[in-house]
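> Quick one, what's the 3D model for this:
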Amino acid sequence: MKAHTLALLLAGTTLLPVAAHAQSADPLPATNPSPDPTTGPATATENSDGQVSNDGDIIVTAQRREQSILTVPIAISAVSGNALATKGIANSAALASAVPNLQVSSPYGNTQPNFSLRGISVANEYNSNQASPIGVYIDDIYLASRTAHGMGLFDLDRVEVLRGPQGTLFGRNTTGGAINFITKAPALSGNEGYAEAGYGNFSTYTAQAAIETTMVENQLALRISGNYAKGDGQIENVFAGGRDGNSQNTLQGRAILRMRPGDGPLDIKLKIYGGRDKGSQAAIHGLLPFRSGLGFFQTNENRLGLNRTEAYGASATIAYELSPALTFTSITSRDGGKQNLQQAADGSPLDVLDINWRSKFQQFSEEARLNYSTDRMKLVAGGFYGWDRTITDNTFNIGGALGPGVNGGFFQHYRQVRRSYAVFAQGDYNLTPQLVLTLGARYTWDRARYDDGYAFLFAGDVGGAQTPLATTVPCPGVAGTCAYNPALRFALPGRNNALTGRAALSYTTDGGVLVYASYNRGYRSGAFNGGGYTSSAGITYIQPERVDAYEVGVKGRYFDMLTLSAAGFYYNYKNQQVQDTRPGPVSFLVNAPKAEVYGAEAEARLRLSPALTLTAAAGYLHSTYKQLTLQSTNLDGNDLPFAPRFTAQGGVDITLFKNGTDGLTISPSVAYFSRQYFSPFNSENAAGTGQLNSELQQDAYAKVNLTAALTLDRFTFKAFATNLFNEKIYAYGLDLRGAGFPYNFLVPSTPRTYGGSVRVAF
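Just a heads-up that it's a prediction; the model follows:
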């Protein structure tokens, strides 16, 4: 049986009980179940204080207060830290295997992942200065740099993925949704920790550890955790002496100090973190003559480089209970990082296109809010300020394209600074004990500047001295037509304001099933074209994206054994920000005037017995451009990139024996994705460009993973295999033929990996 057929059958089998719509007449038990280490979305787990909801459901903070996931009228998936380990999800780039209608892609491997939720993504835009349309947060702190999104996942309480625009309660630029990584914080009670070491194929060594100590019960505690991974390249490079692609070399650390003086109303969490990654670049399939005789998981590249990234920061989260009904919360953070990505982008032993992407990032944010709660009303109101800066120095070596025997390329520099101010409020009002009206609004002021911009054409070898030949920024004409002038600079301001918000009605039946309907408006601020280096004509500040989203959904528990959530949605999507390469060559950042997105998704968990649990999720997505022209080609009716029509995930947890806390559990899982395109062109080609866009897609595929965990007292022994059937998958593709290169840029995903680990809890 083919893997993708298995995926669909598994998902369908798990969702069959949905047809049994009768609700148990008995109320759910009020006792707290023990957290299940194998659970996935919408299942029992601990919240930040080590508590479990009375229903045994995962606790989320999607509306800036703690709620059971089954009572939140939002399409949300929540995956516990234990479930991440069970599913083999070690970094944020692998989240798509656990969440419906989520795609993750990148031209840089796990570095700078591009998230796509319900078809909304950065499309064919890949520059580091752009904000993600999917807001990414860690402990409610917005991460402006997309490089910081490629984090390894360790010592997490859970990950919350909110689908649909979050235009009220979440920071910035959330037209598509929000992903919130929530770390484990000290519980202020007792001492605990763990240490884990593992080994896998490709000589991969991993280690994780955490220790938590309570110095004063209920008042003062500290948790320190760390993560390490190092492994050889997973894509073989046949070039003699060449570095293999997709290697790992990651080190991360985090410390959280929690204080509650006198066990009183003040709760303070101070966090510091830091990490670095210097694995090799994602391998490239490029020039066709050098693909001859190679397997899918091989490349022939003379300059396969390293992806060096760093991220660090500190934050303070202060909550003060002013009264039983009113709490004040302040979240302050200062973060930074940098990237130095060496990308051989031709997949050949020739120096056709070698790029060095270098950027430094800094950001500061402050959010202050009040939470007011009574029996009839729940209100959140506050303000937000965010500042971030990107300083970029990129080098594009284009081999001998300047002339016979003359190597050269382009150098680019600019500084971008953005500021965002916002005020927001959202309230839930009980019209009746079962009917709730939600109204929310957010007003945002965004200000940005592109400064100190310059670029020039140079002669010189890769990594060698550069002899400037001509200024290209600022220069409005064709590259090479403006004399070199090192004093010239380009600057541009940008500003826009936006009113966004939410309105919803939700009704809870006597049996506890939640039914809701909502309207949300989302917004992504205007942007500068970070890809403009051959001419200043393409460096403009383009319009913001806007989404009007309509959604209906249902969530509930059936027969005390099945939990189910489902939603249907329709989006009116305007001004998606996409790249357009025009003769010159000049790269423009432009707006796609109009797109339409609609679809449905469902998640379910069925506990047939203490020894057998099934989980499944499925999504359908129809996302098309209603109006778009790129390179003078009409693309109306084309699919949005990274938006497969069908996705499905399924898994089974089989406990072969159980004796108290000891036991053996086997957990196979599968994730299916139908065909997706990597370009707004889909399979169309712009006239006169030499494009071959039919290459820029990935056919339907399924990835099967398998884990087995044996727990004996304090020890857990785990074995795993990911991409068990060694599916050949392209993770990303970019048109380079239209830019004048004789090939397209395609990034293969990693092959089968397997290994084991041992973990001791103390």
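> drop to CA atoms for contacts and neighbour counts, all remaining ones
Noted.
> For the closest residue to T661 other than its chain neighbours, give its distance to L84.
Distance criterion C-alpha to C-alpha, 6 or more residues apart in numbering; nearest residue to T661, sequence neighbours excluded, is D713 at 6.9 Å. Going from D713 to L84 by C-alpha to C-alpha, to the nearest Å gives 22 Å.
> So between those two, which is more surrounded?
L84 (24 against 12; other C-alpha atoms under 10 Å).
> Please provide the structure for the following sequence as well, for comparison with the first:
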Amino acid sequence: MSLTLALLLAGQAATAPAAQTTPVPPDAAAVDAQVPDAEAGRAGPAIADAGGDIVVTARRRNETIQRVPIAMSVIGGTALAETGANTVGRLTQLQPSLQFYSTNPRNSAANIRGLGAPFGLTNDGIEQGVGIYVDQVYNSRIAAATFDFTDVDRVEILRGPQGTLYGKNTTAGAINVTSRAPSFSPEARGEITLGNLDYVQAKASVSGPLVDDKVAIRLSASVTSRKGTIYNVTSREYVNSQDNLSLRSRILWRAAPNLDLTLSGDYNYQNPDCCAQIYARVGPTQRPANRQYAALAAAFGYAPPSTDAFDRITDLDTKLRAKQELGGLSLLGEWDLGAGTLTSVTAWRFWNWNPSNDRDFTGLPITSVSANPSQQRQYSQELRFANNGTNRIDYVGGLFLFHQTIDTQGLQVQGSAASRWLLNPGASVPAGAAGCSTPTTNACNPAVLNGLRSENEIGFKNTSVAAFGKLTWHVTDRFSVQPGVRVNYDKKDGSYVSTVTTGTGSTNLNADQRGVLAPQSYKPSFDDWNLSGDLTLAYDLSDDLHAYATYARSFKSGGINLSGLPLDAANNPILSASTVKPETVNHYELGLKSQFLDRRATVNLAAFWTEIGDYQATVTNNQIGVLRGYLANAEKVRVKGIEIDAAFRPVSQLNLYANAAYTDAKYARFVDAPCPPELSGGSASPANCDISGQILPGTSKWAFSYGGEYNIPATVFGTTGQLYAGVDGSYRSKFSSNPSRSISTDIDGYALTNFRLGFRKEGSWNLFGWLRNAFDTDYFELLATQSGSTGLVVGQPGDPRTYGLTLSKTF
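You can find the predicted model right below:
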């Protein structure tokens, strides 16, 4: 807190110049006076509400979005509520360049333009490529993105490398969430939503002065609950439910005419019965026929309750839990020094994770326990100075310090079916369901793996220090040159200790047991300096037509493997795989931002080409029983594409928007990648495969979002307001759901459509009914393969059709 306290003491002694006015806080919403509705983008994620400008703080100063030479979108708080985009994951239906995947809060990833985090289970030892910022505080845990937005003013989505303006270097983009600021005018907001699946969501906030015009407070809360979408016949419960609680407070103290201090605190709790992945299909592998899924299931007389995932039935025999607590404190200091504003952001955050998973994805006792409870603490300090502008020069410069610790206690226990499911019966045992009628091999003896237990103690320390700056030289009134630079130092230290015992408590393991759960102990470390930068040339072709060209050289810090290492032929960990190299990013972008038809139409274009050397990929561990992958470097990845963001208001009562993204994301060179499931599991299966030229997982080549809203003046029960109807649609084409593309794990393209119909009185209340996934489209969010190359493919079905009613009131 020392830097912020120094700001406080200095500000108390400072006297503002006579002509100086109270500075506008950078996180306060500001919209051009031509826009009557301060909630920009009501009809959806409009880049600008046609007819006016949106003022954003993407470059740490107030600017209109059309003049910021960055590909970005802004979604206002009202649009978030009316479109049902209450989480980062839901934003993907509005912003086609954004992807979000989550099998549970810990195993989540946000990608922009196909880049950000490796596809697969989370590995704590690497950075996120997409930064999540809430009120200028960097959130290192992607789990923060799984909570409901609470009292949000707007969300900014920035595409492309960021780091010369922001605290943490991010190579793919940033998501900036800005909460509503405390108000000196008393106000209150309330919102209640009821829907099918026993859906209930309540939100409330209150704000007003505590001490005249010196201190103001804002308190907010959000509660969400919903029955699960999948029925578990074993537990007789619905799973994949929702159970969220979010509390937030902000206190603004105007300590001096030129100094504002904002203390923020938040607490978030989540405890749903989640997260089930269920039978989707079976695909061929190279395992012998008697070791593939059909024969193994027959050997136990087992069949899933349904082979159609969209029957939404499962029989998982392990209790599911996705319990987490997340929160923290931050102190934001903004001191106007006349020549510029000095900003200090001090933050402490925590995350506690307590899960329970069924990682064999069946009702059989193969893996009876798989959980990685984790506790994270992070501390960050950012100090930034932005000048108030001259005729020719604008600049921002800053320092950033970040420290993170993570402690994880992993546990995996094998069940009575594990031996037959995971081990090779051998040539002496006949093929088929009767192959284990007598226990002649370890595979036919349940006691070999039953109770086999791995207890993992995992520690991680991550320290990052950076200096960054961005300068804008207005060469002429229309042409500017904008160089930026960042110097970064990263240090990561880890510890991984896995203790494995048999069902009888012995540490004396045979080869088959070590092949499934291997004792490991290693201490990886990584540290490195890097220099990155960018250069943007921007030209105003007219007052409403702006062009820019950007080159960025960026880095994502190297990492360490903290999920166990692959084994050599003697079942010993391969220590050379304990670290991964930094990513090197070369990014090129051309953009054009335009408004026309008296600014009733806005069309923004961006074309980009990104090359990444030593791309950090999650690869599959080919050991038979290992559930988690590990990290490796792909030599080169190339992503190119074109994006169009458009908003149109042909008449005052009609808003339309359409966004499109073409993204061609490929492994340019990856010669030692893991092989897809159909080539894995056999004695002659290749140790690795050349997947150069294949598409990156999780990225659709084509993605669209579109929608609009039409309103008419109306009087209902004596109240004059607007009757309105809206639609929001999205589409994404086929994408791969496996790190190495597989014929079994491609997800077909799908389209989703949402409708709403309501009545509102501006600035007072809003009542609307909504219908989401209106045509009850069946689609998978993710597909994954069962460990051990059995051929079982499991999926996470997307939400079915949902409907409900929302009432909100502003006082």
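> Once they're superposed, tell me the TM-score.
Taking TM-score structural alignment, normalised by the length of the first structure as the basis, the two superposed chains have a TM-score of 0.87; 699 aligned residues with a C-alpha RMSD of 2.6 Å.
> ok, back up a step: may I ask you to confirm that the residue nearest to T661 of the first structure is in contact with N659?
No: contact between D713 of the first structure and N659 fails when scored by C-alpha atoms under 8 Å: they sit 10.1 Å apart.
> would you list every one of the strands in the stretch 551-700 of the first structure?
Remark: strands assigned in the stretch 551-700 of the first structure by DSSP state E, counting those that start in this stretch are 562-582, 586-609, 612-627, 629-630, 633-634, 646-659, 662-673, 676-677, 697-698.
> ok, average deviation of the helix or strand that comes right after the last one from the second structure?
Later in the chain than strand 697-698 of the first structure, the nearest helix or strand by DSSP states H and E is strand 701-712. Between strand 701-712 of the first structure and its aligned stretch in the second structure, the superposed structures give an average distance of 1.6 Å (mean C-alpha distance after the TM-score superposition for the first structure).
> Tell me who's in contact with R250 of the second structure.
181-182, 217-219, 262-265 (C-alpha atoms under 8 Å, 6 or more residues apart in numbering).
> Over to A344 of the first structure?
By C-alpha under 8 Å, 6+ apart, the contact set of A344 of the first structure is 284, 301, 303-305, 353-355.
> could I get those residues as TSV with neighbour count?
Output for the contacts of A344 of the first structure, formatted as TSV (neighbours: other C-alpha atoms under 10 Å):
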residue	neighbour count
I284	29
E301	30
R303	22
L304	28
G305	26
L353	20
D354	24
I355	21
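> Just give me the ones among those that are also contacts in the second structure.
Compared against the second structure with both residues aligned by TM-score structural alignment, their matches' C-alpha atoms under 8 Å, the contacts of A344 of the first structure retain 301, 303-305, 353-355.
> In helices only, show me the contacts of A344 of the first structure.
Within the contacts of A344 of the first structure, no residue falls in helices by DSSP state H.
> Map S669 of the first structure across to the second structure for me.
Taking TM-score structural alignment, the alignment pairs S669 of the first structure with D728 from the second structure.
> Check the second structure and tell me which residue is nearest its centre.
Among the residues of the second structure, the one closest to the centroid is A110, at 3.0 Å (C-alpha atoms, centre = their mean).
> you'd agree that one is up against L91?
No: using C-alpha under 8 Å, A110 of the second structure makes no contact with L91, being 10.7 Å away.
> Mutual contacts of the two, please.
Common neighbours of A110 of the second structure and L91 (C-alpha under 8 Å, 6+ apart) are L98.
> Please enumerate the strands of the stretch 251-400 of the second structure.
Using DSSP E, counting those that start in this stretch, strands in the stretch 251-400 of the second structure cover 259-270, 278-282, 313-314, 321-336, 340-356, 367-371, 374-387, 393-414.
> circling back to that earlier point, dump the kept ones among the contacts of A344 of the first structure into JSON lines; add distance to G637 of the first structure as well.
Shown next, in JSON lines, are those (distance: C-alpha to C-alpha, whole Å):
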{"residue": "E301", "distance to G637 of the first structure": "38"}
{"residue": "R303", "distance to G637 of the first structure": "40"}
{"residue": "L304", "distance to G637 of the first structure": "38"}
{"residue": "G305", "distance to G637 of the first structure": "39"}
{"residue": "L353", "distance to G637 of the first structure": "33"}
{"residue": "D354", "distance to G637 of the first structure": "35"}
{"residue": "I355", "distance to G637 of the first structure": "34"}
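> Just give me the closest of those residues to G531 of the first structure.
Using C-alpha to C-alpha, I355 comes nearest to G531 of the first structure of these, at 12.6 Å.
> Who's the closest spatial neighbour of that closest one, skipping the chain neighbours?
Nearest non-adjacent residue to I355 of the first structure, counting by C-alpha to C-alpha, 6+ apart: F396, 4.6 Å away.
> Kindly state which residue of the second structure is aligned to that neighbour.
Structural alignment (TM-score structural alignment) places F396 of the first structure against Q412 in the second structure.
> Next: N246 of the first structure.
Residue pairing (TM-score structural alignment): N246 of the first structure is matched to N240 of the second structure.
> so that match touches N271, yeah?
No: counting by C-alpha under 8 Å, N271 is not a contact partner of N240 of the second structure; they are 10.7 Å apart.
> Give me the more crowded residue out of these two.
N240 (24 against 18).
> Identify the residues contacting the residue nearest to I355 of the first structure.
353-356, 409-411.
> which residues of the second structure fall in helices?
Taking DSSP H, the helices of the second structure run over residues 2-13, 77-83, 88-91, 293-299, 418-422, 511-516.
> Between those helices, which one is closest to Q201 of the second structure.
That would be helix 77-83 among those, by C-alpha to C-alpha, at 11.2 Å.
> how far apart are that closest one and its match in the first structure?
Mean for helix 77-83 of the second structure is 1.1 Å (mean C-alpha distance after the TM-score superposition for the first structure).
> which residues in the first structure does that helix align to?
Counting by TM-score structural alignment, helix 77-83 of the second structure corresponds to 81-87 in the first structure.
> What are the contacting residues of that stretch?
With C-alpha under 8 Å, 6+ apart as the contact definition, stretch 81-87 of the first structure has outside contacts at 37-41, 90, 98, 154-159, 667, 669, 705-707.
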